[in-house]
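J.: return a 3D structure for these sequence lines:
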Amino acid sequence: MAGWIEIRATGPADAKDAASAALISAGSPGVLEETKAEASGRLVSFSRWEDETAEEADDSTVAALKAYLPEGAEKKLKDVSERLGRIDWSVATSFLKETDWSEKWKKGLRPVRVSRKGLTIVVKPTWNKSRRKPGEKIIGIDPGMAFGTGGHATTRMCLAAILWLSQDKKLPAAPHILDVGTGTGVLAIAAKKLGFKKAIGTDIDKVALKVARKNARLNRAQVTISGTPIESVKGRFAVVAANILAKELIKLSSPISGRVSPGGWLILSGILSHEKEKVAEAYSKEGMRLVKAYSSKEWTALVFLSPKDRP
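T.: Here you go, the predicted structure:
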């Protein structure tokens, strides 16, 4: 049976964000923070696991994270261990069976709600049987090992931005959306639920593509899921959303910006607060105008407008 390499990393708390980013960029589908804040473990999604049972150092200047790499990813493990070592973080590893990880993941996921002007987007795991209430748009997600359960701040801020655009009549009739790095497909599915005519989600991760297609079917959402890299995507869109790491956002600033229609909107997330200036600068150079920003703890999402006279 396939399994996972469980990584337990510990180090200075002031470098926690950098350590989390390193683990995510190495390929971990989740980074779990150990803390005594709650009575039971709860997967917040993607970047934090709150677990009182974890043995945590009394010194509040020390942080502990858990991350997961697929069995056989020893080279990635070596690389990320060296990267963490450069910021004074240490690494210990163990092997976790697939079934053990799956049960831990499922136990922690809870419905997430993003509300505005009487409308609520509810993202919940498919095994949660809570019923829809008036004013709710329900999205059932089976995350598998892909990112995007709605619980992480980066995803919530993207959902809030899409809701803002759709409610405040900032979009043309029958708008199209492109979701770059779609993960579970949650943003593309949400857009369809909010009335977008066409939604396309792209990802270069084969696992994510499989998960996103499954979730589109579960939600009966006509969403196109594609493995085409952003550099090769054709056409322009009223909205482009990209919830990926800041380093990738900067590297892909030209092709991502190039997919936004003149007068269209660009939503960028996955940005640590100290990285937002660099991301904003990269997209400003592409002719995009920053008009709105969201923040949640250490994370930031940016919303840009493409000028109508932009080529």
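J.: CA atoms for contacts and neighbours, from now on please.
T.: Will do.
J.: can you give me the helices for the protein?
T.: 16-25, 74-85, 98-108, 153-167, 186-193, 206-218, 246-251, 253-257, 276-284 (DSSP state H).
J.: TSV for those, including mean neighbour count and distance to residue 5?
T.: Shown next, in TSV, are these (neighbours: other CA atoms under 10 Å; distance: least, CA to CA, whole Å):
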stretch	mean neighbour count	distance to residue 5
helix 16-25	20	12
helix 74-85	16	9
helix 98-108	14	10
helix 153-167	21	25
helix 186-193	26	27
helix 206-218	20	17
helix 246-251	17	25
helix 253-257	19	33
helix 276-284	17	32
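J.: ok, which of those helices comes nearest residue 120?
T.: helix 153-167 (9.0 Å; CA to CA).
J.: relative to helix 186-193, how tilted is the closest one?
T.: Using axes from the mean of the first three to the mean of the last three CA atoms, to 10 degrees, the direction of helix 153-167 lies 20 degrees away from that of helix 186-193.
J.: now for the longest strand that the chain contains, which elements pack on it?
T.: In the chain, taking DSSP state E as the definition, the longest strand is strand 260-272. Using 3 or more CA pairs under 8 Å, 6 or more residues apart in numbering; DSSP states H and E, the elements in contact with strand 260-272 are helix 153-167, strand 237-243, helix 246-251, strand 299-305.
J.: can you list these in JSON lines and add distance to residue 200?
T.: As requested, those are exported to JSON lines (distance: least, CA to CA, whole Å):
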{"stretch": "helix 153-167", "distance to residue 200": "14"}
{"stretch": "strand 237-243", "distance to residue 200": "10"}
{"stretch": "helix 246-251", "distance to residue 200": "18"}
{"stretch": "strand 299-305", "distance to residue 200": "19"}
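J.: who wins for proximity to residue 289 among these?
T.: strand 299-305 (5.1 Å).
J.: residues contacting the closest one, please?
T.: Applying CA atoms under 8 Å, 6 or more residues apart in numbering, the contact partners of strand 299-305 are 153-154, 157-158, 161, 263-273, 276, 280, 288-295.
J.: could you also give me the structure for this next sequence, so I can compare it with the first?
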Amino acid sequence: MRRPRPFACVALGIRGAAVFLLAALLISASTKLPDPLAAGSQGTELPILMYHSVLRDEKRSGKYIVSPHTIEEDLAYLSGHGYTAILPAELAGIVNRGGRLPEKPVIISLDDGYLNNLTYVLPLLEQYDMKAVIAVVGSYSEKFSEKPDPNPAYAHLTWADITLLADSGRIEIANHSYDMHRQSPRRGAKRKAGESASDYYNALVEDTGRTQSLLEEYCGILPTTYAYPYGHISPESVPILREMGFTVLLTCTEKVNRIGNDPEVLFSLGRFNRAGGVSTEKFMKQIGIE
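T.: Presented below is the predicted three-dimensional model:
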């Protein structure tokens, strides 16, 4: 496999005192995550649904595995209740350029980049005229691109699969880290205890930038949405990811987002984790979609 070219200007191989100074300035600029309600209570409610693996037998393993039937019922419910699916990039464009959201917007997100998202989800999105964002882990896609495996139980999307999804016009590809989708030695993209500001800056930029490079090299895609692995967040990450060109950051905090004209809301968007074994009607009512 060809080696990726460096991600434009900010990704790999951070060096020099000037970079360390920039890191310190960025980190000191933020002491807490943006509060989307800080600007007031007005705005449009935006729920974001978060899925992971999709298997015909959702009881096979894992609480957050759902069946194609469950997703189809969810999409039918959203469509029947007047919701319009939008993509994070579209949301950022509307907020930053003063556009107008649909009356009842929703974002459908899928984390980890499972092959079964292509197998089962894309046809359902086409059937119900919906869109979704899929957050891929660079090291997973790299592994399965080098040695493809069609098993939907564990296989991840290859670069060719990702390109196919992006070309469908219904899928936005997000960055879910290269190798930070783990709980140790670092908890996701979170700053480690005792880690210096410059070391954290380098670690996050190098990891995130590697996936950016791979996606740009093999798929012609440069994501502007970042999904935090496991939802582990350090406030210092926000200015760093913004500096890298990300316009939307997805968390795992379960809340309905309220979207107004303040772009700060885009850097702490909450999502509702969709568990299997729960009826569509019950799940939707629990998160306020009726």
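J.: superposing both, give me the TM-score.
T.: For this chain pair, the superposition-based TM-score is 0.30 by TM-score structural alignment, normalised by the length of the second structure; 142 aligned residues with a CA RMSD of 6.3 Å.
J.: re earlier: and residue 32 of the first structure, which of the helices and strands packed on strand 260-272 of the first structure is closest to it?
T.: That would be helix 153-167 among those, by CA to CA, at 14.1 Å.
J.: ok and that closest one relative to strand 237-243, angle-wise?
T.: 160 degrees.
J.: what helices or strands is helix 153-167 of the first structure leaning on?
T.: Using 3+ CA pairs under 8 Å, 6+ apart as the test, helix 153-167 of the first structure ends up in contact with strand 112-116, helix 186-193, strand 237-243, strand 260-272, strand 289-296, strand 299-305.
J.: tabulate the ones you listed in TSV, adding columns for distance to residue 90 of the first structure.
T.: Below are those laid out as TSV (distance: least, CA to CA, whole Å):
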stretch	distance to residue 90 of the first structure
strand 112-116	33
helix 186-193	34
strand 237-243	28
strand 260-272	22
strand 289-296	28
strand 299-305	24
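J.: got the angle between the longest strand of the first structure and helix 276-284?
T.: 160 degrees.
J.: for the helix or strand where residue 238 of the second structure lies, which positions count as buried?
T.: Using DSSP states H and E, residue 238 of the second structure maps to helix 237-243. Using 16 or more other CA atoms under 10 Å as the test for burial, helix 237-243 of the second structure gives 237, 238, 239, 240, 241, 242.
J.: can you check stretch 112-128 of the first structure too?
T.: For stretch 112-128 of the first structure, by 16+ other CA under 10 Å, it's 112, 113, 114, 119, 120, 121, 122, 123, 124, 125, 126.
J.: and these, which two are furthest apart?
T.: 119 and 126 (20.8 Å).
J.: re earlier: pull out the buried members of the contacts of strand 299-305 of the first structure.
T.: So, by 16+ other CA under 10 Å, the buried ones in those are 153-154, 157-158, 161, 263-272, 276, 280, 288-290, 293-295.
J.: what's the single longest strand in the second structure?
T.: Max-length strand for the second structure by DSSP E is strand 105-112.
J.: tell me the helices and strands packed up against that strand.
T.: Against strand 105-112 of the second structure (3+ CA pairs under 8 Å, 6+ apart) you get strand 44-46, strand 48-51, strand 84-85, strand 132-136.
J.: mind giving me a markdown table with these and columns for distance to residue 25 of the second structure?
T.: Shown next, in a markdown table, are those (distance: least, CA to CA, whole Å):
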| stretch | distance to residue 25 of the second structure |
| --- | --- |
| strand 44-46 | 32 |
| strand 48-51 | 32 |
| strand 84-85 | 37 |
| strand 132-136 | 29 |
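J.: what's the most buried one of those?
T.: Comparing these by mean neighbour count (mean count of other CA atoms under 10 Å), strand 132-136 ranks first with a mean of 26.
J.: would you agree residue 238 of the first structure is in contact with residue 267?
T.: No: here residue 238 of the first structure does not reach residue 267: they are 11.0 Å apart, not a contact under CA atoms under 8 Å.
J.: what's the separation between the residue nearest to residue 106 of the second structure when sequence neighbours are not counted and residue 258 of the second structure?
T.: Leaving aside its sequence neighbours, residue 106 of the second structure sits nearest to residue 85 (CA to CA, 6 or more residues apart in numbering; 4.8 Å). According to CA to CA, to the nearest Å, residue 85 of the second structure stands 16 Å off from residue 258 of the second structure.
J.: how about residue 161 of the second structure?
T.: With CA to CA as the criterion, residue 161 of the second structure and residue 258 of the second structure are 33 Å apart.
J.: same question, residue 201 of the second structure
T.: Taking CA to CA, one finds residue 201 of the second structure at 30 Å from residue 258 of the second structure.
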